[in-house]
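In: 3D model of this:
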Amino acid sequence: MATRIVTLPGDGIGPEILAPAVDLLKRFVPDVTIEEHVFGGASIDAHGTALTDDTLAACRAADGVLLAAVGGPKWDTTDASKPRPEQGLLGLRKGMGLYANLRPVRPLPALYDASPLRREIIDGTDLLVVRELTGGIYFGEKTRTETTASDLCAYSAEEIERIARSAFEAARTKVTSVDKANVLETSRLWRQVVVDLHQREFSHIPLEHVLVDNAAMQLVSNPTSFDVIVTENLFGDILSDEAAMLTGSIGMLPSASLGAGGPGLFEPVHGSAPDIAGQGIANPLAMFLSTALLLRHGLNLESEATSLESAVDKALDQGLRTRDLGGTASTAEATEAVLAALG
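Out: Below is the predicted model:
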């Protein structure tokens, strides 16, 4: 039975980086069937909504979903009655039951000089941010009047325990649980549930608790101290983007969003970069690395995933640099370099 992957090119540079990623995927999975759907701003233009019921149904029935990028100034609005591309992403995560977002951060020696941090600070960094995806302030009740607004941040013990379990299962040396328990009631519940799960099932794995403001400082002053960071939706969104800069460019960071047994969603962390869309100069490497995460977590093809990641590393070692990394390589040239490294 053929492997079925739904692709969502989205907006901006999305179609430009997704096309070569699909070509790479076909090298590793020759029998793959690709089903493309409009999503985000493109879907708003075509259907009036960022995520149609048909697209969601297709994603839920697939073996995995590759998403490129969504959003752009064309659809920016403060009018709550108008659709926004990002609503499609939230709806997709909720509709597919994707509660764990995994963002590996591993700066490559070839790119140490591209990072704003000194080489000796980032050398040896190899961490994973595990972000809760379906709860918290992004999904809480929202109110708005002319002069006031509110966003409810709510979590259940069940939501916290399942994301904490994902973190403990991924840990190699320790888990750092990030919260704001000195101020927020949701964080106090978070800490209690994480501690209880640790004591019941994962006491062999060291656990530490770090307040989110301290975690933000430690990420740029001592990133090698982290193994797995687990945190709630809003904090995870911010900290994982901060961690991306350890690699020298947010254009290098992939992510995987996973649930309880269904298909996963694999996407770069970066945005749609509308300022360079259509110029053929976007960095496709985070899209390629997201494809590797699809191979690993979505299709259980570990050796193939490692081969693709190694090819990206090798291409960079041999001098590949896109414009965001201080070089001149185009999207096509970056793709050719990775293909050459694959052999």
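In: make it CA atoms for all contacts and neighbour counts henceforth
Out: Fine.
In: next SSE after the strand or helix carrying V312?
Out: Taking DSSP states H and E as the definition, V312 sits inside helix 302-317. Using DSSP H and E, the next helix or strand after helix 302-317 towards the C-terminus is helix 331-342.
In: hmm, back to that, mind checking how far the helix holding V312 is from the chain centre?
Out: 19 Å (C-alpha atoms, centre = their mean, to the nearest Å).
In: quick one: the strands in this structure?
Out: In the chain, the strands defined using DSSP state E lie at 4-10, 33-36, 64-69, 98-105, 127-132, 142-144, 149-151, 175-179, 207-211, 228-231, 254-259, 265-268.
In: Which elements pack onto the helix holding V312?
Out: Here helix 302-317 touches helix 285-293, helix 331-342, going by 3 or more C-alpha pairs under 8 Å, 6 or more residues apart in numbering; DSSP states H and E.
In: I'd like the structure of this one too, to check against the first:
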Amino acid sequence: MLVALLPGDGIGPEVIVEAVRVLDALEIDGLLFEEAPVGGAAYKQSGHPLPEATLDLAKRADAILFGAVGDPACDALERHLRPEQAILGLRKELGLFANLRPASLFPELADASALRPEIARDIDVMIVRELTGDVYFGEKGMRTTEEGLREGYDIMAYDEAEIARIARSGFETARARRGKLCSVDKANVLETSQLWRDVVVEISADYPDVDLSHLYVDNAAMQLVRDPGQFDTIVTGNLFGDILSDLASMCAGSIGMLPSASLDKDGKGLYEPIHGSAPDIAGRGKANPLATILSAAMMLRYSLDLVEPADRIEQAVGKALADGLRTADLGGDASTEEAANAVIAML
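Out: The predicted model follows:
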């Protein structure tokens, strides 16, 4: 089993190192690692954020463990050379269309949530986000209006096959959880969203055991803050999913706690924390590695079919938190390495 390690930029290398230490502690037979540069680090080495050698490794690997991309030194580059294009390129080239972002609160972190503890403790939601369409991949550019004004444009578009594919992922995910699926769109304003809603309703006929509901995205954001416990599984598009999953992370305590999986049609996946590269704390040992460690657990479960060690990691994280582990984002002073040490000790 080959795992591609793509550390990336900022705190990416720091959190990947600690996740690998946790995986090593499990002593899983046949688990191999191979590393390659990506993002700003790759651009500085080879002139492109996603070099051919890195893409080749990602294609050969059974799963990918990804750190983060983003480097302020690259902000002035042409868009296709910026670090963030690496993750978009990987999603497109590998067909990683379904992004699973769980948000649940470890009981010990109730006070770290942006919500009141009695509300926060109820959050246990899986956000299923479409990853290869929407404004991120639509036609975009800059132009000049007839009045001589600069105008930027980004086209939001989904065809019915793209919607049906992610809708089925949402229904399957909900069926394996508590049987409730909320589809989030903006059908009262956007034609793209109207098609989204129509197709989701059509697909729902194949899942009579799943309770389907619909919310406009602005209402969904409000409801996540007001009563997160009402949600089981949310399925939504790329842009809305990007925003809602970050909102859910703060309901669950910290963006440094939430893992994610990006899967293709066969279950091969790229696993990453939902946080960014955080260049302001890079190299200072302050990054929370738990989201990356939990992403490694998702990798074991979803792509490598190693459920028992995945459970062990998640239980060890919970025990370490119960034992008092707190990194800076959680109001404590544990370093990146100390946090991983605490998890390893609980294994």
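In: And the TM-score between them?
Out: The pair, once superposed, lands on a TM-score of 0.96 when counted by TM-score structural alignment, normalised by the length of the first structure; 338 aligned residues with a C-alpha RMSD of 1.1 Å.
In: For the stretch 101-250 of the second structure, which segments count as helices?
Out: Listed in chain order, the helices of the stretch 101-250 of the second structure (DSSP state H, counting those that start in this stretch) span 117-120, 160-176, 191-204, 217-226, 238-251.
In: counterpart of D124 of the second structure in the first structure?
Out: With TM-score structural alignment as the criterion, the equivalent of D124 of the second structure in the first structure is D126.
In: Now do the contacts for its match.
Out: By C-alpha atoms under 8 Å, 6 or more residues apart in numbering, the contact set of D126 of the first structure is P104, V105, R106, P107, T224, F226, D227.
In: And the residue most central in space within the first structure, how far from S221 of the first structure?
Out: The centre of the first structure sits closest to S255, judged by C-alpha atoms, centre = their mean, with a distance of 3.0 Å. If you measure S255 of the first structure against S221 of the first structure using C-alpha to C-alpha, to the nearest Å, the figure is 23 Å.
In: so which of the contacts of D126 of the first structure would you say is closest to A315 of the first structure?
Out: P107 (14.5 Å; C-alpha to C-alpha).
In: what do we get in the second structure for the closest one?
Out: Using TM-score structural alignment, P107 of the first structure pairs with L105 in the second structure.
In: Map the residue nearest to the centre of the first structure onto the second structure.
Out: Matched by TM-score structural alignment, S255 of the first structure corresponds to S260 in the second structure.
In: quick one: contacts for that match?
Out: Residues in contact with S260 of the second structure (C-alpha under 8 Å, 6+ apart) are N99, L100, R101, P102, Y271, E272, P273, I274, S295, M298.
In: what's the neighbour count on the nearest residue to it once chain neighbours are set aside?
Out: Leaving aside its sequence neighbours, S260 of the second structure sits nearest to R101 (C-alpha to C-alpha, 6 or more residues apart in numbering; 4.7 Å). Neighbour count of R101 of the second structure, defined by other C-alpha atoms under 10 Å: 28.
In: ditto for G91 of the first structure
Out: For G91 of the first structure, the neighbour count with other C-alpha under 10 Å is 17.
In: which residue lines up with it in the second structure?
Out: Under the alignment (TM-score structural alignment), G91 of the first structure maps onto G89 of the second structure.
In: Need the counterpart of I238 of the first structure in the second structure.
Out: Matched to the second structure by TM-score structural alignment, I238 of the first structure sits across from I243.
In: and the gap between its match and L270 of the second structure?
Out: The gap separating I243 of the second structure from L270 of the second structure is 20 Å, by C-alpha to C-alpha.
In: A316 of the second structure now?
Out: Counting by C-alpha to C-alpha, the gap from A316 of the second structure to L270 of the second structure is 22 Å.
In: between those two, which one's more packed in?
Out: Just comparing A316 of the second structure and L270: by other C-alpha under 10 Å the higher neighbour count belongs to L270, 31 against 18.
In: what lines up against that one once you look at the first structure?
Out: Checking TM-score structural alignment: L270 of the second structure goes with L265.
In: Am I right that that match is in contact with P254?
Out: No: contact criterion C-alpha atoms under 8 Å: L265 of the first structure and P254 do not qualify, at 11.1 Å.
In: show me the residues around D323 of the second structure that make contact.
Out: For D323 of the second structure, the contact set (C-alpha under 8 Å, 6+ apart) is empty.
In: whoops, I mixed them up, V338 of the first structure
Out: So V338 of the first structure contacts A311, V312, K314, A315 (C-alpha under 8 Å, 6+ apart).
In: And for T145 of the first structure?
Out: Listed by C-alpha under 8 Å, 6+ apart, the contact set of T145 of the first structure is empty.
In: how near is it to A243 of the first structure?
Out: According to C-alpha to C-alpha, T145 of the first structure stands 36 Å off from A243 of the first structure.
In: Provide a list of residues in contact with the aligned partner of D198 of the second structure in the first structure.
Out: In the first structure, D198 of the second structure lines up with Q192, judged by TM-score structural alignment. When the contact criterion is C-alpha under 8 Å, 6+ apart, Q192 of the first structure has no partners at all.
In: What is the corresponding segment of the first structure for stretch 294-301 of the second structure?
Out: Under TM-score structural alignment, stretch 294-301 of the second structure corresponds to residues 289-296 of the first structure.
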